[in-house]
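[1] Curious how this folds, go ahead:
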Amino acid sequence: MKKIETVQEFENLAESQPRFFFMKHSLTCPISGNAFNEYQSFLNKHGEEEGYYLAVQEAKELSNHIAEKFGIKHESPQAFLFIDGKPGWNASHWNITETELDKL
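    Modelled structure (predicted):
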């Protein structure tokens, strides 16, 4: 799992990876901490999947860019599955679980 911090890094990722998971993670929220653990556990069990994240407190510009570009209201925590550069799935808060991610 790799941390993405800038709009340019994200745009390069979206152009180069046909499928990847992405999470907006809050460093101070216990719900986000739980979701991040679920996300990390999923990625650890599925080495074939690409996984990335941002820390909302450190990458507000990127977080806002994703919300505005794709018309998806910002939430934290929030997870996405990007397919061909566009969100094919997203969930927030307690809906980010290893079980839900396994379905994708």
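[2] Could you use CA atoms for every contact and neighbour count after this?
    Fine.
[3] can you give me the strands in this structure?
    2-3, 19-25, 51-55, 78-83, 86-92 (DSSP state E).
[4] Could you provide those strands in CSV, with additional columns for mean neighbour count and distance to residue 32?
    Shown next, in CSV, are the strands of the chain (neighbours: other Cα atoms under 10 Å; distance: least, Cα to Cα, whole Å):
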stretch, mean neighbour count, distance to residue 32
strand 2-3, 12, 15
strand 19-25, 23, 6
strand 51-55, 21, 10
strand 78-83, 21, 8
strand 86-92, 16, 9
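[5] So for the helix ranked longest in the chain, what gets flagged as buried?
    In terms of residue count, the longest helix belonging to the chain (DSSP state H) is helix 30-45. Neighbour counts over helix 30-45 (16 or more other Cα atoms under 10 Å) mark 31-36, 38-40, 42-43 as buried.
[6] what's the neighbour count on residue 103?
    The number of residues packed near residue 103 is 6, by other Cα atoms under 10 Å.
[7] and it, how far is that from residue 70?
    Computed as Cα to Cα, to the nearest Å, the residue 103 to residue 70 distance reads 23 Å.
[8] thinking again about what came up before, any chance of the strands of the chain in a markdown table, plus distance to residue 63?
    Output for the strands of the chain, formatted as a markdown table (distance: least, Cα to Cα, whole Å):
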| stretch | distance to residue 63 |
| --- | --- |
| strand 2-3 | 13 |
| strand 19-25 | 7 |
| strand 51-55 | 8 |
| strand 78-83 | 10 |
| strand 86-92 | 14 |
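[9] one more to line up against the first:
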Amino acid sequence: MGLLDKIFKGDGEETKDKSTFPWTDLTDKDQITIALEESKNKTVGIFKHSTSCGISKMVLRNFESQFEEDENTKLYFLDLKKHRDVSNAVAENLGVRHESPQFIILQNEEVVHHASHQDIDAAKLEELS
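    Here you go, the predicted model:
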């Protein structure tokens, strides 16, 4: 397998088993309200991911490899292909223009940071937690 194959896997497979990473699937618009409520007590991150985009896959793998689990952090994973309506609601409710991939950090019911593409960095989440 060549370097580009490793970076841009075409089969949709991620490097870590999703069941072992602390993602909570964001599949319903009502979960946005729940995430905002949770952000009163812990830092909440929302990762918006396009399963058909090589760059998004690469950024997701980098984020997962950098992230160190913390009990004061809750992570949501939004599959844009399956839940575009939820992505639109996130943009509208949080006032953050849609991008993909995108990572949004919430604290005390407010967006305290958002980044897209290669600017997504797990260190920023750790810094804010």
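[10] Can you give the distance of the longest helix of the first structure from its chain's centre?
    Centroid separation for helix 30-45 of the first structure versus its chain: 11 Å, with Cα atoms, centre = their mean, to the nearest Å.
[11] contacts for it?
    Residues outside helix 30-45 of the first structure that contact it (Cα atoms under 8 Å, 6 or more residues apart in numbering) are 1, 23, 25-27, 49-51, 76-77, 93-94, 96-98, 101-102.
[12] again, only using 10 Å
    Defining contact as Cα atoms under 10 Å, 6 or more residues apart in numbering, one finds that helix 30-45 of the first structure is touched by 1, 21-27, 29, 46, 49-53, 76-79, 92-102.
[13] same deal with stretch 75-84 of the second structure?
    18, 21-29, 31-32, 35, 43-52, 69, 86-90, 100-105.
[14] just stretch 65-78 of the first structure next, same as before
    6-7, 10-11, 22-27, 29-36, 53, 55-56, 59-60, 62-64, 86-87, 90-96.
[15] go again using 7 Å as the cut-off
    Here stretch 65-78 of the first structure makes contact (Cα atoms under 7 Å, 6 or more residues apart in numbering) with 23-26, 32, 35, 91-93.
[16] out of the buried residues of helix 30-45 of the first structure, who's nearest residue 17 of the first structure?
    Nearest to residue 17 of the first structure among those is residue 43, at 15.9 Å by Cα to Cα.
[17] Tell me who's in contact with the closest residue to residue 19 of the first structure other than its chain neighbours.
    In space, and not counting its chain neighbours, residue 19 of the first structure is closest to residue 83: 4.6 Å by Cα to Cα, 6 or more residues apart in numbering. By Cα under 7 Å, 6+ apart, the contact list for residue 83 of the first structure reads 18-20.
[18] what does residue 83 of the first structure align to in the second structure?
    Residue 83 of the first structure maps onto residue 107 of the second structure when the alignment is built from TM-score structural alignment.
[19] same question, residue 29 of the first structure
    Per TM-score structural alignment, residue 29 of the first structure is aligned with residue 53.
[20] Around that match, how many other residues sit close by?
    Per other Cα under 10 Å, the neighbour tally for residue 53 of the second structure reads 15.
[21] ok, now residue 91 of the second structure?
    Using other Cα under 10 Å, residue 91 of the second structure has 13 neighbouring residues.
[22] Residue 7 of the first structure contacts residue 64, correct?
    No - with contacts counted by Cα atoms under 7 Å, residue 7 of the first structure stays clear of residue 64, the gap being 9.6 Å.
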